[in-house]
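Asks: A structural model of the following input is requested.
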Amino acid sequence: MRHVLSILVENEPGVLSRVVGLFSGRGFNIESLNVGPTLEMGVSHITICTSGDEQIIEQIMKQLHKLITVIKVVDLTHLQAVEREIVLMKVGAEDAKRAEVLRIADIFRCKVVDVSPDELTLEITGDQGKIKAVVALLQRFGVKEFIRAGTVAMRRSMQLAD
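Replies: Sure thing, here's the model as predicted:
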């Protein structure tokens, strides 16, 4: 099962290496990893997407809590959360196809961030389902380049009981 872990850490050298080392040392794969500073000085936020059963994830979370530089760990998998990814995608868009590519981009609220005579570079932001749908529709135009950033996730403010 796919899990999204939200980890607050002290922003100091070697923290990311130690966090990632917990996964690699136990043979667990990281599907995506996103790291960035928070508004609090000296604190960073790590979002890790991984797969495993509940027992494996529980073990990883216990090990993460043991690291001195880890402030907080939350498994967002069973919580209401907002998840987003960003993709930069260069798509073939010669004259005859350009209008259709732009129409698809508009429907999915993609941004055109670069233009050339035969290509468009699109910025696609959304959840995994949206990105998968856009990519599927645009592949027939020829994907020249594709860069996908890892998931960022945040617990929703309003947590309603199921």
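
Asks: from here on, contacts and neighbour counts on C-alpha atoms
Replies: Will do.

Asks: residue ranges for the strands of this protein, please.
Replies: Assigned by DSSP state E, the chain shows strands spanning 2-10, 30-37, 43-51, 70-75, 81-92, 111-115, 119-126, 143-148, 152-155.

Asks: Identify the residues contacting the spatially most central residue of the chain.
Replies: Per C-alpha atoms, centre = their mean, the C-alpha nearest to the average position across the chain is that of residue 151, at 1.3 Å. Applying C-alpha atoms under 8 Å, 6 or more residues apart in numbering, we find residue 151 in contact with 32, 33, 34, 47, 48, 49, 83, 84, 85, 86.

Asks: Please repeat the previous calculation with a cut-off of 10 Å.
Replies: Counting by C-alpha atoms under 10 Å, 6 or more residues apart in numbering, residue 151 touches 4, 31-35, 46-49, 83-86, 126-128.

Asks: For it, give its distance to residue 127.
Replies: Computed as C-alpha to C-alpha, to the nearest Å, the residue 151 to residue 127 distance reads 8 Å.

Asks: Please generate a structure for the following sequence too, so the two can be compared:
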Amino acid sequence: MKHTLSVVVQDEAGVLTRIASLFARRGFNIESLAVGTAEQDGFTRITMVVSGDDHTIEQITKQLHKLINVITILDFTDIPCVERELMLVKVNAAPNVRSEIIEISQIFRARIVDVADDFLTVEVVGDPGKMVAILKMLNKFGIREIARTGKVSLTRESGVNTEYLKVNREGIRGALSNL
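Replies: Purely as a prediction, here's the structure:
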């Protein structure tokens, strides 16, 4: 199972190296990593996606807490949160298929950010599911390059779990149509 961990650390040289070394020594893989300044000066938020069962994540969390620069760790896996990622995709775009690629981009609310004779570069921002879906649609044209940021997440203060809504959308529609 994939877990999204948000780790706030003191902004000091070598903190990211110590965290990465901790994962490497124990044979854990970081699937996605995003690092940026936090809401307070002197602190950095590291958002990482790691695979493992609950026991493995518990062990990772305990090891992270032992590092002196780690302030807080939050596992977003079962918490309602907002997740976003940025992806740039360079797609083969011969003139005869260019309009189809632009149409697909519009459906996904993506933007064309570069145009060349035989290529289009598409910028996509959204949740990781959106990334997978648009790549599936663009794959038939031939993808030349992909660059992705890591996933970033913040908890939803409203407490609304949109993942629950997505999963249960069909059940809700069915129940409403029976009224």
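
Asks: Fetch the TM-score of the aligned pair.
Replies: Here the TM-score for the pair of chains, by TM-score structural alignment, normalised by the length of the first structure, is 0.95; 162 aligned residues with a C-alpha RMSD of 1.4 Å.

Asks: Now restrict the contacts of residue 151 of the first structure to buried residues only.
Replies: 4, 33-35, 46-49, 83-86, 126-127 (16 or more other C-alpha atoms under 10 Å).

Asks: which one of those sits closest to residue 119 of the first structure?
Replies: residue 86 (19.1 Å; C-alpha to C-alpha).

Asks: The second structure: which residue goes with that closest one?
Replies: In the second structure, residue 86 of the first structure lines up with residue 86, judged by TM-score structural alignment.

Asks: quick one, what contacts that match?
Replies: When contacts are counted by C-alpha under 10 Å, 6+ apart, residue 86 of the second structure is found next to 123-128, 131, 147-152.

Asks: swap the cut-off to 6 Å and go again
Replies: Residues counted as contacts of residue 86 of the second structure (C-alpha atoms under 6 Å, 6 or more residues apart in numbering) are 124, 125, 148, 149.

Asks: and it, how far is that from residue 16 of the second structure?
Replies: Taken as C-alpha to C-alpha, the span from residue 86 of the second structure to residue 16 of the second structure is 21 Å.

Asks: swap in residue 174 of the second structure?
Replies: 48 Å.

Asks: and if you look at residue 164 of the second structure?
Replies: Separation of residue 164 of the second structure from residue 16 of the second structure (C-alpha to C-alpha): 33 Å.

Asks: Of those two, which one has the most company?
Replies: residue 16 (16 against 10; other C-alpha atoms under 10 Å).

Asks: What's the match for residue 29 of the first structure in the second structure?
Replies: When the second structure is aligned by TM-score structural alignment, residue 29 of the first structure is paired with residue 29.

Asks: Tally up the residues packed near that match, please.
Replies: Number of residues near residue 29 of the second structure (other C-alpha under 10 Å) recorded here: 13.

Asks: again with residue 41 of the first structure
Replies: Using other C-alpha under 10 Å, residue 41 of the first structure has 9 other residues around it.

Asks: The counterpart of it in the second structure and residue 8 of the second structure: what is the separation?
Replies: Matched by TM-score structural alignment, residue 41 of the first structure corresponds to residue 41 in the second structure. Going from residue 41 of the second structure to residue 8 of the second structure by C-alpha to C-alpha gives 12 Å.
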